[in-house]
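[1] Dropping the sequence and predicted coords here.
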Amino acid sequence: MYVGADHPRWNPDITDEERLQARSYPEYVQWRKDVFFRDGYTCVSCGDSKGGNLVAHHVRNYAEYAEGRTDVDNGVTLCETCHVAFHNQHGYTGNTEKQLIEFIHEECA
């Protein structure tokens, strides 16, 4: 497997912190794939399944819930439109499961 330092485009000049910020570490990449697969590559809010239009969204936000960053149960698939709408409504910090559930049922459905 070409992951991590074995990948041809691996950049050894980036720190682990920068890598975490960029969300390009192997566990995160796998988390995204697992979230998309579990949700059938479909937005859980509006049902959009257009390729290249999907985002793996953290239920509890990435910055404040470090221990759940790669927990599949802390992710859902949203289309870009629903993802932007969610963050426009609720911001990027302090996000909760309750906010997401209400959004899914009211905003993009």
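    Sure thing, it's come through.
[2] When you work out contacts or count neighbours from here on, use the C-alpha atoms and nothing else.
    OK.
[3] Unless I misread the structure, residue 77 falls within a helix.
    No. The assignment for residue 77, made by DSSP: H, G, I helix; E, B strand; the rest coil, is strand rather than a helix.
[4] any idea which element residue 56 lies in?
    strand 54-58 (DSSP states H and E).
[5] For that strand, which helices and strands make contact with it?
    Strand 54-58 sits against helix 26-38, strand 75-79, helix 80-90, with contacts defined as 3 or more C-alpha pairs under 8 Å, 6 or more residues apart in numbering; DSSP states H and E.
[6] Between strand 75-79 and that strand, find me the angle.
    140 degrees (axes from the mean of the first three to the mean of the last three C-alpha atoms, to 10 degrees).
[7] and among the helices and strands packed on strand 54-58, the most buried is which?
    strand 75-79 (a mean of 26; mean count of other C-alpha atoms under 10 Å).
[8] The structure to be compared is supplied as follows:
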Amino acid sequence: MNPIMQVQQDLLTRMDSIKNLSVMGPIKPAQLFESHVPQASFTTAFTDIIKAVDNQQHHAAALAAAVDSGKSDDLVGAMIESQKASVSFSALLQVRNKLTNAFEEIMRTPL
């Protein structure tokens, strides 16, 4: 079978499967799954992020201390983790600054 005939056969097969789907009736709407998903508040999400950044900084500090004391020779790994922690902390500060500016803007809005 040549490639053109193969492509045509594949298209016919797909068209038949689509036709069979349309014969089954209308598509039923998806069930709402809000009851299955726990609702996380902004406070808990932000707290989790702060804890993750803190843990990352402690991990980087522990790796740096291990290199300083001679327990580890992985200087590159310690420096990479230190940079990751630094970038995470900087991003967290940027988010905090944006939230603070937004709150101040809302407070300045006249009623």
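    Structure's in. What do you need? All values derive from a computational prediction rather than experimental measurement.
[9] quick one: TM-score?
    In this superposition the chains share a TM-score of 0.21, using TM-score structural alignment, normalised by the length of the first structure; 42 aligned residues with a C-alpha RMSD of 4.6 Å.
[10] so the strand holding residue 56 of the first structure versus helix 80-90, what angle?
    Going by the same axes, to 10 degrees, strand 54-58 of the first structure makes 30 degrees with helix 80-90.
[11] returning to that earlier point: want to throw the helices and strands packed on strand 54-58 of the first structure into JSON lines with distance to residue 19 of the first structure?
    Output for those, formatted as JSON lines (distance: least, C-alpha to C-alpha, whole Å):
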{"stretch": "helix 26-38", "distance to residue 19 of the first structure": "10"}
{"stretch": "strand 75-79", "distance to residue 19 of the first structure": "20"}
{"stretch": "helix 80-90", "distance to residue 19 of the first structure": "23"}
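[12] right, so of these, which gets closest to residue 97 of the first structure?
    strand 75-79 (10.1 Å; C-alpha to C-alpha).
[13] From residue 89 of the second structure, how far off is the most centrally placed residue in the second structure?
    Centroid-nearest residue in the second structure, with C-alpha atoms, centre = their mean: residue 49, separated by 11.7 Å. Distance, residue 49 of the second structure to residue 89 of the second structure, using C-alpha to C-alpha, to the nearest Å: 10 Å.
[14] same thing with residue 68 of the second structure?
    Relative to residue 89 of the second structure, and taking C-alpha to C-alpha, residue 68 of the second structure is found at 23 Å.
[15] Looking at those two, which is more packed in?
    Legend: neighbour count by other C-alpha atoms under 10 Å for residue 68 of the second structure and residue 89, higher for residue 89 (17 against 12).
[16] Give the other helices and strands that the helix or strand where residue 98 of the second structure lies contacts.
    If you go by DSSP H and E, residue 98 of the second structure is part of helix 75-108. Packing partners of helix 75-108 of the second structure (3+ C-alpha pairs under 8 Å, 6+ apart): helix 42-69.
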